[in-house]
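S.K.: Mind folding the following:
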Amino acid sequence: MLKLTNHTNELSAFLSGLQYEDIPADVIDRAKKLTMHTVGVTLAARDMPCVTRAVSTARDTMGEGGEAQATVWGRHGKAPLLGAVFVNSTGADTLDWEDCSWTGHPTAGFIPVSLSMAEAMKKPGKDYLTAVVGGFEVYQRIAGYIQPPQDWNLGKQGWGLATWQIFAASMPAGKLMGCNPEQFNLLIGATGCATTVVDTIIHKQMSDFYHLQFGFTSMNGTMLARMAKRGELDNLYDILDVEGGYAFMTRGFENEGWLDRNLGTEYMFNEILFKHWPANMWVQTPLDCLDKLRREHGFTAADIEAIDITPGFQARDGYDPKGYHSVKHGQFSIPYCLSAYLLRGAPGPGWFSAESLSDPALLDLAGRVHMDREHVMQLRQCFNTFTGGSFPKVEMTITLKDGSVLKGELQFPKGHPRNPFDWAECENSFRIGAQIAGLGEEKTQRFIQLCEDLENLEDLTELAECLEV
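M.R.: Below is the predicted model of the structure:
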């Protein structure tokens, strides 16, 4: 096949050659914080239906044997590596609380995959951190390369969030396996060929299979990395450079400049948004704005006559007086999440229990949340704004039953790179999840201490085993 560029080789050489010492200190610090945050929200999802289904499926199909074993976070004992990866990655996304890159939720891939593999292989903390950062940098460039054009209507024409997600697993897995440049070239090719199709039906029908996809892509990406290291892949070279390659396979989108964008000097890792709330990313700012106003004025749900928000957000105003039919349906609804915040208190799985999704009081309150119908941010606009380093600004007006009117506005939600989490906030995320999962105080505190000192750990086994209940 005619080779037009050399990007696959360049990315392969970068990831194969990346050393811990090459990575800036602020990026390493952020990787440790994101580890603590992601593990915490995964623990919080321990008993959600998607996670329990993933556990039973892993047990039925993978058994309990095998040399490579890893901890299933928030449960007793270990499982075969692929089973642990499947469950931990599913759990990382189930509450939609982990992260947001402007390309999706890569953390649900690279944190569970890297930590589970590092445990199974008894790798040091520096190797883990290098795989997390390097794997993401390659993932993000490939994801940016095949993003749809600026005028693409994501709501009507679909968005392949799970399409490129598999690279968030295979790339760090390949790094931990020690793949050389040629093996990485083949691994990138195999990952492209194992890519999920654009799954519009999941979003149209609000299926919770959405969360399980992260488990499947992580498991498949890990398997492909093992095949690459064993020399079991062939004739899949240069998928990013040849006619009929990855861009052709993914609807023909091909954004010049992304695959080699400041490779090795610009770390896009610092652009990841840590989610403050268990909800879709475009629900984060309205929730933060409501939280700020409630803390300032002390009102309760019973005091509220109406909440008005501008701008509106495409496909984030879902409301059905009969109730919400899935966890995802609630997570993607601003009216629902604001009402869950006011009536269910502390964020966590209780926001999305079957009882909450059909609670008459919650639905009544959600019906009084009004989104601006004249000024609506299209999803493509939202992502363009985030990609450019900013975020859509939200204005909120709360009318109380006594006639009082409260106004607030907010642009950068907590966790955005311009309003970042500090160590205490990451620790809080972890403690919330640890408490929900039933992790004891001794293991909770030990995990926090080890996570803060990740780069000095000689073997990540102890860190991972802190997560066993």
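S.K.: Please make it C-alpha for all contacts and neighbour counts, starting now.
M.R.: Fine.
S.K.: got the residue ranges for the strands in this structure?
M.R.: With strands called from DSSP state E, the chain shows them at 69-71, 78-80, 99-100, 273-274, 304-310, 312-313, 369-371, 376-377, 394-400, 405-410.
S.K.: now the helices for the stretch 351-469 of the chain?
M.R.: Under the criterion DSSP state H, counting those that start in this stretch, the stretch 351-469 of the chain contains helices at 354-357, 360-366, 379-387, 423-437, 441-452, 461-465.
S.K.: list the helices and strands the fourth one packs on?
M.R.: If you count contacts as 3 or more CA pairs under 8 Å, 6 or more residues apart in numbering; DSSP states H and E, helix 423-437 packs onto helix 25-44, helix 441-452.
S.K.: To check against the first, give me the structure of this:
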Amino acid sequence: MSASSLISAHSLGEFAEAASALPPITHQAARESAQLAVADTIACIIAAVDDPATSIVRETAVNTGMGRCSAIATSAPLSTEAAAMLNGTAAHALDFDDNYLPAVTHASAVLVPTLLALGEECQVAGTDLIDAYIVGLEIQAWLGAQMSPDHYVAGWHATSTIGTIGAAAAAARLLRLPDGQFRNSISIACSLAGGSKVQMGTMTKPLHAGLAARSGVLASKLALAGMEANSEPMSGEWGFVAMHHGRRETARTNRTDFSVVTDGLAQKRFPCCASAHRSLDAIVQLRSEHGFGPEDIEAIETTIPSSNFRNLRFNQPRNEKEARFSMTYCAALAAIQGHLSLSDFEPDAVNRAPVRELMSKVTMKDAGPESDEGTGIWDFPAHTRIRLRDGSDFELSIEQPVGTKFSPLSLKDNERKFEDCVGQKLSGESKEHLKSVIKNIENRQLNELTGLLRKASASELESV
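M.R.: Below you'll find the predicted structure:
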């Protein structure tokens, strides 16, 4: 079987057969993109070491049984499922992790924790994690072609639904399951997948990534043990696609290469909901080009697609979790500072008077239902207009945010993000050690990386 068989599969059976027979992936660009995703996700996990959602999941995981796997914020060895859940929750807790547009998921926040936990248990090398990550992302693209954006627009949190299935495929690939068990792993995952966007702005939203990672591990282990499931759970009136608002039962992609290369991942420039990012990019760019300050602004108006508009539900956020899903708050910050950082989403930061004052001048408009009729959430541009007190008017439309393959994060942006995530958590020596391990992950055993996460507990970060 070849990569093209995987990409062009019509059914789950075809995909499973192609994935299980696919030789080790040697595509250099695909492996480099996957390694970058791993590095970005590890930084996000460490950044959330003391987040309340991380702490609650940690306490629960420790009290539900021990194992031999490592996870952030605890030195206690956990079960594989618990480690995946804890790291997955941490990866998504601060909403700084990447987006994956073909499936409208936070793909890496689910895939990386799944593979770290299972890979440590199975004592595999980093090269196997990269290989399995690419396959897990590929089935998300395959399923996204049948379901996006309808599934997401309907209110499903695709990170928790499609993400669960991607995690099961990645885990099956890591375990080298034959095609029958590979298919069963994904089919079992269909029965474990769930999650609504109603949880945006709550602790349970990042928990979705943790639950998806845990379910991916569980589904693959059940399949390995011999659990059987429907061979084509995606198809028909009771199939996953139809039941979850998919637009068609089968889809053939025109891609000729792995999705991690052709579609790419959207790294986040700002630690908040991606639905706001194009408007924030516009504000930052206009501010830089025209040199105005917050005191000069009369009004900020931004028009965004309907699904984005509904995601940004909190015009008057009461806490840092709601602030991550607030256009008014994030836009005011962008206008005042020219950037957003993790410190802007701490409890005491949300009620700062200058920010609240400028929030009253921000208006977000819904572009209407036609803005959701494309194949992805960023097919329709975001249009932002800033009016100054002196009568000046500046406008900018942006289709793809900074961080996508069309406008990658700059080296400076990447360095700023890594420092924002780990700068207050690790010493200089520890940061360099972490960078070295991640950079050379393909040549190391996974337990070298997961061992760092185990040591990086809330009370031991400086001793990594």
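S.K.: TM-score for this pair?
M.R.: TM-score for the superposed chains, counting by TM-score structural alignment, normalised by the length of the second structure: 0.84, backed by 440 aligned residues with a CA RMSD of 3.0 Å.
S.K.: give the contact list for the residue located most distally from the centre of the second structure.
M.R.: The centre of the second structure is farthest from one residue, D390, which by CA atoms, centre = their mean lies 41.2 Å away. Applying CA atoms under 8 Å, 6 or more residues apart in numbering to D390 of the second structure gives the contacts D296.
S.K.: Against A79 of the first structure, how distant is L224 of the first structure?
M.R.: Separation of L224 of the first structure from A79 of the first structure (CA to CA, to the nearest Å): 19 Å.
S.K.: Over to E266 of the first structure?
M.R.: 37 Å.
S.K.: okay, the two: which has more neighbours?
M.R.: A79 (24 against 11; other CA atoms under 10 Å).
S.K.: any idea how far that one lies from G91 of the first structure?
M.R.: Where G91 of the first structure is concerned, A79 of the first structure sits at a distance of 15 Å (CA to CA).
S.K.: What is the burial count for the equivalent of K417 of the second structure over in the first structure?
M.R.: Mapped onto the first structure by TM-score structural alignment, K417 of the second structure lines up with S429. Neighbourhood size, S429 of the first structure [other CA under 10 Å]: 25.
S.K.: Could I get the contacting residues of S429 of the first structure?
M.R.: Contacts of S429 of the first structure (CA under 8 Å, 6+ apart): 36-37, 40-41.
S.K.: so what's the residue positioned nearest the centre of the second structure closest to, chain neighbours aside?
M.R.: Centroid-nearest residue in the second structure: H106, 2.2 Å away (criterion: CA atoms, centre = their mean). Distances taken as CA to CA, 6 or more residues apart in numbering place N99 nearest to H106 of the second structure, at 4.6 Å, with adjacent residues excluded.
S.K.: and the counterpart of D291 of the first structure in the second structure, what does it touch?
M.R.: Alignment note (TM-score structural alignment): D291 of the first structure maps to V284 of the second structure. V284 of the second structure makes contacts with 334-335, 338-339, as judged by CA under 8 Å, 6+ apart.
S.K.: Tabulate those (JSON lines), appending neighbour count and distance to A168 of the second structure.
M.R.: Output for those, formatted as JSON lines (neighbours: other CA atoms under 10 Å; distance: CA to CA, whole Å):
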{"residue": "A334", "neighbour count": "22", "distance to A168 of the second structure": "38"}
{"residue": "A335", "neighbour count": "27", "distance to A168 of the second structure": "42"}
{"residue": "G338", "neighbour count": "18", "distance to A168 of the second structure": "40"}
{"residue": "H339", "neighbour count": "17", "distance to A168 of the second structure": "37"}
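S.K.: Keep only those that stay in contact in the first structure.
M.R.: Contacts conserved in the first structure for these, using both residues aligned by TM-score structural alignment, their matches' CA atoms under 8 Å: none at all.
S.K.: May I ask which two of those are separated the most?
M.R.: Longest distance between any two of those is 8.2 Å, between A335 and H339; criterion CA to CA.
S.K.: how long is stretch 231-242 of the second structure from one end to the other?
M.R.: Length of stretch 231-242 of the second structure, first residue to last, CA to CA: 16 Å.
S.K.: neighbouring contacts of that stretch?
M.R.: Counting by CA under 8 Å, 6+ apart, residues outside stretch 231-242 of the second structure touching it are 11-13, 146-147, 183-184, 187, 190, 243, 247-249.
S.K.: next one: stretch 342-359 of the second structure
M.R.: 94, 271, 294, 317-321, 323-324, 328-329, 331-333, 336, 420-421.
S.K.: Would you write a ChimeraX line that selects the buried entries of those residues?
M.R.: For anyone working in ChimeraX, the buried entries among the contacts of stretch 342-359 of the second structure, judged by 16 or more other CA atoms under 10 Å, can be selected with:
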select :94,271,294,317,319,320,321,323,324,328,329,331,332,333,336,420,421
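S.K.: Out of the helices and strands packed on helix 423-437 of the first structure, indicate the one that is most buried.
M.R.: helix 25-44 (a mean of 23; mean count of other CA atoms under 10 Å).
S.K.: whereabouts in the second structure does it align?
M.R.: Aligning helix 25-44 of the first structure against the second structure (TM-score structural alignment) gives residues 28-47.
S.K.: average gap between the matching stretch and the first structure?
M.R.: Once the two models are superposed, stretch 28-47 of the second structure sits on average 1.4 Å from its counterpart in the first structure (mean CA distance after the TM-score superposition for the first structure).
S.K.: Now do that stretch: everything it contacts.
M.R.: 25, 72, 87-88, 90-92, 94, 96-98, 108-109, 112, 130-131, 133-134, 258, 260-261, 264-265, 267, 418, 420-422, 425, 438-439, 441, 453, 456.
S.K.: quick one on the thing from earlier: any chance of the contacts of V284 of the second structure in TSV, plus distance to P369 of the second structure?
M.R.: Below are the contacts of V284 of the second structure laid out as TSV (distance: CA to CA, whole Å):
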residue	distance to P369 of the second structure
A334	27
A335	28
G338	31
H339	30
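S.K.: ok, how many other residues are close to the counterpart of A274 of the second structure in the first structure?
M.R.: By TM-score structural alignment, A274 of the second structure lines up with M281 in the first structure. For M281 of the first structure, the neighbour count with other CA under 10 Å is 24.
S.K.: List the contacts of M281 of the first structure.
M.R.: M281 of the first structure is in contact with 100, 275, counting by CA under 8 Å, 6+ apart.
S.K.: distance of whatever residue of the first structure lines up with L86 of the second structure from H297 of the first structure?
M.R.: Taking TM-score structural alignment, the alignment pairs L86 of the second structure with V87 from the first structure. For V87 of the first structure, the distance to H297 of the first structure (CA to CA) stands at 41 Å.
S.K.: Those two - which one has more neighbours?
M.R.: For V87 of the first structure versus H297, neighbours defined as other CA under 10 Å are more numerous around V87 (32 against 9).
S.K.: If anything else comes up later, I'll come back, but that's it for now.
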